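Novice: just to be clear, the model below is a prediction. Sequence and coordinates:
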Amino acid sequence: MHGSEVFNITTPMQQFGFAIILFFPILAFITCCLRIYGRLSGKQLGMDDLLVCVAMAMSIGETSATYMFMKTNFIGIHITDVPAPGTYPGTPGLIWNFAVQVLYNPILALVKTSVLIFLLRLGGQKPGVRYAIHALNIFNIALMVAIFLVVIFQCTPIAYNWDPTIAGAHCIEQGKFYVVTAALTIFTDVLVLALPIWIFADLKMKLKMKIALICVFLLGFIVTIVGIVRLVFIYQAFFRPPGADPTYTLGFCTSAIETNLAIITASAPALRPLFRKWFPRLFSSATGGNSGYPDTYGHSGTHRSRITAGRSEPRHSIGPGLALKDLKDKTQYKVRSHSPSASEEEIMTFNGIMRTTAVRVSYADEEMKDPERAKEQRQQAHKEDYGMRTSISGSI
């Protein structure tokens, strides 16, 4: 075999590696699509969703580069079966290695920024949480830019990354750089994972639901574990003597696993409302029926009244013939007639913090038409429990 034909060598180990680096991006792509579909359906597409889309596009590029790197560097091939140096072009393998380095860190940083923006929706009312999120986001972005620039210019000239024949060229101590950046990535992972615990600790909800929400966000800990495994592989590659069969390993696949798992776990909280819609029996244990408040007033099903600046657009009446009077307010609210206290959809879908609000109901048209009847209906209404908990979504 001559030239590029040598790269056609493969083994079951290498094929298994290819399966790994394809499975996780496909799963991440499906998850990302479901996330965007759910947000578009609810008309709540935000910057956090767009950042995940950018990360997904970069992950596809990283997957392609990882595949080519494994082929051109004989990853998963026994060292005894690897062609001798000089019998095949070495430049392609070095180019693909450089491409993976360039794409890897920005993917993780963008996903973390997406998570931080999402958390800002939930805990933005608490000054301490808001400051912590902004500070961590600034640090994360600054770290991303710094690492990206160092990766690009780690060798002078840049072409020395894939052309070791350039005279007078030099590189930084790459082993130390990779270990430090991997450790910093893990450090920021831990900080991001700690924020949901802080945010949800003070939310007024059932303990069971609070724990469930925290667990959903802590799925990202799986990504941190993969990052630690990757750090171990990097350390062994640069600071330990090579093993007897150094190419017969799939340690390089950990980068693709980590980036795509990050996209998947970051999208998990956003998928909950969509799954509740598709599988209500499985995901509706925390609906208004468990809150101790009736779902509606005078009608069956779920009804909403949208109150906008200076006018009311009632979608239902409270009791027969009782219309809601216009409420003069310049702030847009969404008032729900069931309790969201145990629903993570309410928490994660709307920009706002859950509050208990007393709602005053005025009766206008009916009272003018038949004062006596309206008086009787008001008396009957006051006998019933018309306390309602509302989820107020303000532009904050």
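Specialist: That came in fine, so what should we check first? Numbering: from 1, shown residues only.

Novice: when you work out contacts or count neighbours from here on, use the C-alpha atoms and nothing else.
Specialist: Will do.

Novice: now do the contacts for the residue nearest the centre of the chain.
Specialist: Geometric centre of the chain, nearest residue: residue 266, 2.2 Å, by Cα atoms, centre = their mean. Contacts for residue 266 (Cα atoms under 8 Å, 6 or more residues apart in numbering) come out as 111, 112, 114, 115, 217, 220.

Novice: another structure for you, compare them:
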Amino acid sequence: MTSRPDLTPQFLAYDDGPFIIRMSIAMGLLATLFVGLRVWARTYTRIKHGLDDSIIISAMLFIYGFIVITVYRGGSGKHLAANLMAEPRVFSRAVLYLSVGDILYATSIALLKASILVMYCRIFPLRSMKVGGYSLGVIVLMWWIAVCLLAIFQCRPVRKAWGMSTTEGTCIDKGIWFTSVAVPNIVTDVAILALPVRQVSLLRLSSARKMAVSGIFLLGGFVVIVSCLRLRCLLDLRGGEDGDFTQLVACVWWWSDVEISIGCVSACLPTLRPLARLLVGLFRRHTMSNRITDGLNNVETIGCARSRHPQDMTGNGVESCERLGDEGAPTADLNLRQGHSNEVSTVALGNQDSHLQN
């Protein structure tokens, strides 16, 4: 197929695909790191692994699945016209990957939120917290079921939505689909973030711990912002095949990667206090060791000769500090000679001498 005159070489060569792959791998490694640190913290403190730990480990399996789908993204990142010139069915494949990705994304997000809610109920075993946690858990479960059903049955016949059929059919309006998926997700993010605020505000915490808790909430707020950015990218896809679908969907993939990974980090941070204590202890020991070393170096200079200078022109003596021998001659060795039963120490400060006879 020959290229159209309006498709420049730069337009055809444009490809965000490598960036999507790098972003996906980096975000996956970040999530893996923090889940690994969480497991290590539990083992290090000999705390029994709880249900929240098992749930977040399960979430990692779906996160990895989402990363694989992101990497094999059906031409995402390139302009649709360039993709269609190389493979006419690329649009159907891109829609297929997006549908599968939606199910993996929703499952990962639902498990992360469930892990956080279980952790809340474990940390704050209060009736109000349990009622709020269970209520939000039911809402998250219903949201997950709705997303999966929408992804599977978004078109009639079903095969049309999964890129396996070119027959005529009808599909749910993508604007309604994306909004109905993303808005409840954002609302539950805010609700889960606000759920423990009252209990945390009642705790008597040091300034350092208050800063740590504030950092966790700020990171959770960042996840909400990322969810909003992802919704904005989803709404840009409403043009379907008439729009530049495969290029615009790249935005959805990378913001989804960021949202899932940062959400995983937020879920793990409250469990990493043992690691924080260990790092603070190592820092303090290192600082104390340096202070002791500096102190010993300062002590070694006491009694040692600094410099010998004659009096300056004003007649003021230049301070010096020497150990003098028995005959008044300076000696470099501070050790007593063997065989001396008595020790005479002479300390000279400026022009004043004091003799201490043992």
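Specialist: Happy to help now that I have it. Predicted model, so just to flag it, every value in this text is computed and none were measured.

Novice: ok, so of the contacts of residue 266 of the first structure, who is nearest residue 378 of the first structure?
Specialist: residue 217 (45.9 Å; Cα to Cα).

Novice: I'd like to know how far the closest one sits from residue 271 of the first structure.
Specialist: To residue 271 of the first structure, residue 217 of the first structure is 12 Å away according to Cα to Cα, to the nearest Å.

Novice: could you do residue 307 of the first structure as well?
Specialist: 28 Å.

Novice: from residue 198 of the first structure, how far out is residue 119 of the first structure?
Specialist: Relative to residue 198 of the first structure, and taking Cα to Cα, residue 119 of the first structure is found at 11 Å.

Novice: the more surrounded of these two?
Specialist: Using other Cα atoms under 10 Å, the more surrounded residue of residue 119 of the first structure and residue 198 is residue 119, with 21 against 14.

Novice: leaving out the residues flanking it, which one is nearest to the more buried one?
Specialist: Excluding its sequence neighbours, the residue lying closest to residue 119 of the first structure (Cα to Cα, 6 or more residues apart in numbering) is residue 196, at 7.2 Å.

Novice: do residue 213 of the first structure as well
Specialist: residue 344 (7.2 Å).

Novice: which stretches of the stretch 51-200 of the first structure form strands?
Specialist: 155-156, 170-171 (DSSP state E, counting those that start in this stretch).

Novice: most packed of those strands?
Specialist: Among the strands of the stretch 51-200 of the first structure, the stretch with the highest mean neighbour count (mean count of other Cα atoms under 10 Å) is strand 155-156, at a mean of 16.

Novice: which position in the first structure pairs with residue 71 of the second structure?
Specialist: Under the alignment defined by TM-score structural alignment, residue 71 of the second structure corresponds to residue 67 in the first structure.

Novice: separation between that match and residue 283 of the first structure?
Specialist: Distance, residue 67 of the first structure to residue 283 of the first structure, using Cα to Cα: 38 Å.

Novice: who has more neighbours out of the two?
Specialist: With neighbours defined as other Cα under 10 Å, residue 67 of the first structure and residue 283 compare such that residue 67 has more, 20 against 16.

Novice: which one is the more buried one nearest to, not counting chain neighbours?
Specialist: The nearest residue in space to residue 67 of the first structure (Cα to Cα, 6+ apart) is residue 18, at 6.7 Å.

Novice: the residue nearest to residue 254 of the first structure when sequence neighbours are not counted is in what secondary structure piece?
Specialist: Of all residues not flanking residue 254 of the first structure in the chain, residue 230 sits nearest, at 5.8 Å (Cα to Cα, 6+ apart). Using DSSP states H and E, residue 230 of the first structure sits in helix 221-239.

Novice: after superposition, how close is that helix to the second structure?
Specialist: With mean Cα distance after the TM-score superposition for the first structure, helix 221-239 of the first structure departs from the second structure by a mean of 1.4 Å once superposed.

Novice: any buried residues in that helix, and which?
Specialist: For helix 221-239 of the first structure, a neighbour-count test (16 or more other Cα atoms under 10 Å) marks 221, 223, 224, 226, 227, 228, 230, 231, 233, 234 as buried.

Novice: nearest to residue 248 of the first structure among those residues?
Specialist: For these, the nearest to residue 248 of the first structure is residue 233 (13.2 Å; Cα to Cα).

Novice: does that closest one touch residue 251 like I think?
Specialist: Yes: with contacts counted by Cα atoms under 8 Å, residue 233 of the first structure reaches residue 251, the gap being 6.2 Å.

Novice: residue ranges of the strands in the stretch 251-358 of the second structure, please?
Specialist: 344-349, 352-357.

Novice: need the residues that contact the last one.
Specialist: Yep, that's strand 352-357 of the second structure we're talking about. In contact with strand 352-357 of the second structure (Cα under 8 Å, 6+ apart) are residues 343, 344, 345, 346, 347, 348.

Novice: that one: which residues count as buried?
Specialist: Within strand 352-357 of the second structure, judged by 16+ other Cα under 10 Å, no residue is buried.

Novice: quick one, that strand and strand 344-349 angle?
Specialist: 160 degrees (axes from the mean of the first three to the mean of the last three Cα atoms, to 10 degrees).

Novice: residue contacts, residue 163 of the second structure?
Specialist: 92, 93, 95, 96.

Novice: closest to residue 62 of the second structure among the residues you listed?
Specialist: Residue 62 of the second structure lies nearest to residue 96 out of those, by Cα to Cα, at 17.3 Å.
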